[in-house]
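> build me a model from this:
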Amino acid sequence: MQFLNRADELELLDRRLRGDSAELLVIYGRRRVGKTELLTHFADGTRALFVEATDTVRQEQLHDLTDELARVSGDELLKSQPLTSWEAALAAIARFVGDQRTLVVFDEFQLLAQQAPELESVLSRWWRTTGRTLPLVLVLAGSEISFFEDEVLAGRLYGRRTGQLKVEPFLARDAALFHPGYTAEDRVRTYSVCGGIPYYLARFTDDRPLGEHLLTEVFERGGLLHDEAELMLRQSIGDPANHTAVLRAIAHGHNRNSTMSARTGLEPAHITKLLGTLERLGLVESQRPVTASPRSKKVTYRICDQFLRFHYRFVEAARSQLRTNALAAAYVQDTVLPQLDHHTSGVWEDVCREHVLLNSPEVSSVGRWWGPVPTGRDRRTTEREIDIVGVDGDNNTRVLGMCKWTTSAVDFAELNLLDSLIPFVDRVVDQPRRVLCSRAGFTDRLVRHAAGDPTLSLVTPADIYA
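Have a look, this model is predicted:
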């Protein structure tokens, strides 16, 4: 796979490798995000021992480590006498490092720790007595987010690590590096399918139309990504049937505990536990109005990962229609492509919020706002929403905006709607900046108006990738 971007991550690793101190780095992130590619790319041309753990028993893992250490060191003794304990393995690694600056990577470290519960204690003790005295950069990497945050970063290695890096999916603008020949609109659509996951994006090259990639990679039964969602869940959850039901419910718009319970038939308390697991895995996140207190009960849930959002909306619910390639082609043509822009509209909001955050030094976070707004009839209210709300470090609202993913150019109606809702948002500063984001651009008269209004910005897909 072509290696793209990750400039900040590579700079961090390179700085640590060029330093004089021993380093114990924890690098983690969800599956398929590109951790192994990043570390493999970084290790290229470096004196390194790269151990990629497998899900097997402890002795086999130590045999694999022995074989790799013997290969890179040329130690004939190791070839004839495999290592039988982690104490012996770490002593052998210390001999290999010697007095030369060396990178040592334990990839999928959680698999080693599962088979050897004593490993973290052994490693902590070895680092205190030996490792920190060596010209060594030791990297513990893996994809079980909850394990790394709870057991490694906050566990036995809390006082030993010298740095950590959570590898995140690509931003929307960086994801487009995989298909530079696509139009700006198709880049957004592709992001709505693949999100920022390099493993998925690499399959959606610009040598073929997006619709063809959807058919061959996602909907045909032989496609690489056809069963990806289920396989990914099963790597983290033994029996994911109920978790799958919750993900399907969210993907179809049931984003509150009560509505998920009604759709799935699962008890609300059980739904809460399932959501907690999905949140720890980084697949689902809870949302509140960005101006609300963290204790606010205005909670909704959404699938963080765009690919899972797409999969559980279009793939999982249509298994019976994907039995043959011909049926899959008809389903993509008749159902998926006509509904793709509706699906993309929600992701367009994510893309625009990201754009505002990256281009607004005055704000520290960007989210949504929703709340009751008077209808003008008696004391009746209706719930309304603002797509983009940016707040500063003191929770003052500084940027507000709306997003449209339609075929019609946006006119003053959208600006007037935004202005009518602003008074109901908490702690809005005087003359906040307003942003309108539109797939189809803006009318000439709105463009002329914006040119004379420094508080108003107009954003199109082309601006996202400029």
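> use CA for all of it now, contacts and neighbours both
Noted.
> ok, Asp394 - how many residues close by?
9 (other CA atoms under 10 Å).
> same check on Arg189?
Look at Arg189: counted by other CA under 10 Å, it has 20 neighbours.
> now swap in Ala409 and tell me
Ala409: 15 neighbours (other CA under 10 Å).
> could you find the closest non-adjacent residue to it?
Excluding its sequence neighbours, the residue lying closest to Ala409 (CA to CA, 6 or more residues apart in numbering) is Phe442, at 4.5 Å.
> my guess is the one you found meets Val410, correct?
Yes - counting by CA atoms under 8 Å, Phe442 touches Val410, with 4.6 Å between them.
> so between the two, which is more surrounded?
Taking neighbours as other CA under 10 Å, Phe442 and Val410 compare with Val410 leading, 24 against 20.
> which residues touch the more buried one?
By CA atoms under 8 Å, 6 or more residues apart in numbering, the residues touching Val410 are Lys404, Ser438, Ala440, Gly441, Phe442, Thr443.
> return the distance of the fourth one relative to Pro135.
Going back to what we said before, that points to Gly441. For Gly441, the distance to Pro135 equals 56 Å [CA to CA, to the nearest Å].
> how about the last one?
Applying CA to CA, the value for Thr443 to Pro135 is 62 Å.
> who's more crowded, these two?
Each of Thr443 and Pro135 has its neighbours counted (other CA under 10 Å); Pro135 has more, 21 against 13.
> can I assume the more buried one is in contact with Arg18?
No - assessed by CA under 8 Å, Pro135 is found out of contact with Arg18, at 10.2 Å.
> burial check on Cys104, number of neighbours?
I think there's a mix-up here, since residue 104 is Val and not Cys. 19.
> A helix includes it, no?
No - read with DSSP: H, G, I helix; E, B strand; the rest coil, Val104 is strand and lies in no helix.
> who touches it in this structure?
Val104 sits in contact with Ala48, Leu49, Phe50, Val51, Leu136, Val137, Leu138, Val139, where contact means CA under 8 Å, 6+ apart.
> and the fourth one, which of the three is it?
Under three-state DSSP, Val51 falls in the strand class.
> can you show me the helices along the stretch 51-200 of the chain?
Secondary structure of the stretch 51-200 of the chain (DSSP state H, counting those that start in this stretch): helices at 58-73, 76-80, 86-97, 109-115, 119-129, 145-147, 172-175, 184-194, 198-201.
> now the second one, please; I'll put the structures next to each other:
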Amino acid sequence: MEQFVNRIKELNRLKALYGSEQAELAIIYGRRQIGKSELVRQSIIDRNDVVYYQAVQGTPTTQLSRFVETAASTFPSITSVKEEWEPLLTHLVERDAIIILDEFPYLIESDKSFPSIVQHLWDTGVDDSQATLILTGSAVGMIHTYLLDGGAPLYGRISQTPNGRIELTQLPFRSVQEFVPGYTPEDRVFVYGVFGGTPRYLDPLDASRSLGENITRLLCDPDGPLHSEPETVLQMELSEVNTYFSVLESIARGNRSRNEIAQGAGIESTNTSYYFDRLETLQIIEKHHPALADPTRSKRTRYKIRDPVFRFYFRYLYGRGGQYELYGENAYEDLIEPELPDFVSETFEELCHDALPELYPECTFTRVPSQWWYKGREIDVVAPTDGPKLLVGEAKFTNAPLGYDILNTLEETVEYIDWTPKTGGNPSYEYALFSRSGFKSSVEEAADDRTDIHLFDLNDVVDTFETDKTR
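All right, here's what the predicted structure looks like:
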């Protein structure tokens, strides 16, 4: 059974809907395997007023008959109702039922009029009801088309409270650690960097096996449960997938700007907007702007793949099946393990960003800590405060101790940052250095001699994500 981890806020939001004194229509959406079904199942434990119907692909007739069969176990009187969606739903709404239509896009596939039926019911038949209708779906594009975008049939009918629209995203690192409690802090970072925070990707992990064994059996093995997951998800959502696959492979191999990605994918940069916009809507990729830049005006945009499993697939597995067969049992050790620290370094950097409020409790940050870049110069960590202090840092997830050259380059690069404190005057810089493998003595001596340099090892970062802080 899927572990139910860190969805307490969402669970409480659903229970608030169930306790409402008026009819409520809500949507739960998010990528496939993110935990939507488990969330709604947890929310209805011990209730006797629920119809939970998990839709599948089928004809309108089979959908209706399966729905009636499911609903009859809680509301037997529904068997006497005409088998059409509007009278069936009306019958349940009149009885203040909680109706959950899981994967409702399948209902739309079999009957395009289904959203309009719900729209009519909600506009005319729920005034005296305390029913709750929950729609869940993984087909993010379809959900936008029929529910969330202006002009959609159900646009504006979703509950206007914060509880009416629940988007499930990946679990944070704090929660992911609970899936591998016996792992070292370093290996937990590797797990998060490879498997991300999707519950269904984390459930098959075996904490009694090594990191390499888990990666091999779950991802690298052609019969592994996650090996073809990215292809499956993309083929469910997209047509002409070859171009999308080329774009994602280009990003996974380190290209970040639109021009770089287009060149790596072998397509004209002028033809990329459609593909990028579609992948963003589906939450497959996301764009970033430099720290301190105005995202509405900045043209310095970079793209990344949101889900580590997708990034891993397109960096190491896509189109390389023959190579893995050639290496056989040594494929992980020879092809992946030597590069894995570099692959996970992006995740480690993000964890360093997230850890800053805990590591610097005396600071009030006015923006989310992030990366900065300008004309070939980069800084891993930049975080402005409400005072004159600008926190800057480097995060290195390498096998070697961080040396003084990193600090020296950082001090030179900050001169190119254009930032004026809200308090006026010139900024003062605070230097934060993060390292997986410790620090050379020259760096430690500098930190001992100066008050503006702080050193943090991997354990310092991981310790800020103690699981009991969310309880």
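> got a TM-score for the two of them?
The TM-score (TM-score structural alignment, normalised by the length of the first structure) is 0.87; 446 aligned residues with a CA RMSD of 2.7 Å.
> keep only the contacts of Val410 of the first structure that are still in contact in the second structure, please.
Contacts conserved in the second structure for those, using both residues aligned by TM-score structural alignment, their matches' CA atoms under 8 Å: Lys404, Ser438, Ala440, Gly441, Phe442, Thr443.
> how close does the fourth one sit to Pro372 of the first structure?
Computed with CA to CA, the distance linking Gly441 of the first structure and Pro372 of the first structure is 30 Å.
> how close does the closest residue in space to Glu337 of the second structure that isn't next to it in sequence get to Phe179 of the second structure?
Closest residue to Glu337 of the second structure apart from its sequence neighbours, by CA to CA, 6+ apart: Gly212 at 7.8 Å. Distance, Gly212 of the second structure to Phe179 of the second structure, by CA to CA: 16 Å.
> who's more crowded, those two?
Counted by other CA under 10 Å, Gly212 of the second structure and Phe179 do not tie: Phe179 has more neighbours, with 19 against 13.
> ok, now which ones touch the closest residue to that one other than its chain neighbours?
In space, and not counting its chain neighbours, Phe179 of the second structure is closest to Leu202: 6.7 Å by CA to CA, 6+ apart. When contacts are counted by CA under 8 Å, 6+ apart, Leu202 of the second structure is found next to Val176, Phe179, Phe195, Gly196.
> again with Glu383 of the first structure
Trp370, Gly371, Pro372, Val373.
> equivalent analysis for Gly438 of the second structure, please.
Shown in contact with Gly438 of the second structure (CA under 8 Å, 6+ apart): Ala400, Pro401, Leu402, Asp457.
> and for Cys352 of the first structure?
Shown in contact with Cys352 of the first structure (CA under 8 Å, 6+ apart): Ile388, Cys403, Cys437, Ile464.
> sec struct for it, please.
Assigned by three-state DSSP, the conformation of Cys352 of the first structure is helix.
> now name the helix or strand holding Glu362 of the first structure.
For Glu362 of the first structure, there is no host helix or strand (DSSP states H and E).
> so how far is Thr183 of the first structure from it?
Distance of Glu362 of the first structure to Thr183 of the first structure, computed by CA to CA: 31 Å.
> can you check Arg353 of the first structure too?
Counting by CA to CA, the gap from Arg353 of the first structure to Thr183 of the first structure is 20 Å.
> more neighbours, those two?
A direct count of neighbours by other CA under 10 Å for Arg353 of the first structure and Thr183 places Arg353 higher, at 25 against 15.
> mind checking what Phe312 of the second structure lines up with in the first structure?
By TM-score structural alignment, Phe312 of the second structure lines up with Phe310 in the first structure.
> just confirm Leu357 of the first structure contacts Gly367, I think it does.
No - Leu357 of the first structure lies out of contact with Gly367 (CA under 8 Å); the separation is 9.5 Å.
> hmm, Thr398 of the second structure is touching Ser437, no?
Yes - between Thr398 of the second structure and Ser437 there is a contact at 6.6 Å, judged by CA under 8 Å.
> just say helix, strand or coil for the corresponding residue of the second structure for Glu385 of the first structure.
Here Glu385 of the first structure is matched to Glu378 in the second structure, going by TM-score structural alignment. Here Glu378 of the second structure is recorded as strand under three-state DSSP.
> now do the buried residues in the one helix or strand Glu286 of the second structure maps to.
Assigned by DSSP H and E, Glu286 of the second structure falls within strand 285-288. Under the neighbour-count criterion of 16 or more other CA atoms under 10 Å, strand 285-288 of the second structure has Ile285, Glu286 buried.
> for Ala432 of the second structure, give me its contacts.
The neighbours of Ala432 of the second structure, taking CA under 8 Å, 6+ apart as the test, are Leu391, Val392, Gly393, Glu394, Ile453, His454, Leu455, Phe456.
> go again using 6 Å as the cut-off
Listed by CA atoms under 6 Å, 6 or more residues apart in numbering, the contact set of Ala432 of the second structure reads Gly393, His454.
> mind telling me what element the match of Phe312 of the second structure is part of?
Going by DSSP H and E, Phe310 of the first structure is part of helix 306-310.
> hang on, His270 of the first structure is in a strand, isn't it?
No - His270 of the first structure sits outside any strand when classified using three-state DSSP, being helix.
> burial check on it, number of neighbours?
13.
> before I go, just wanted to say thanks for your time.
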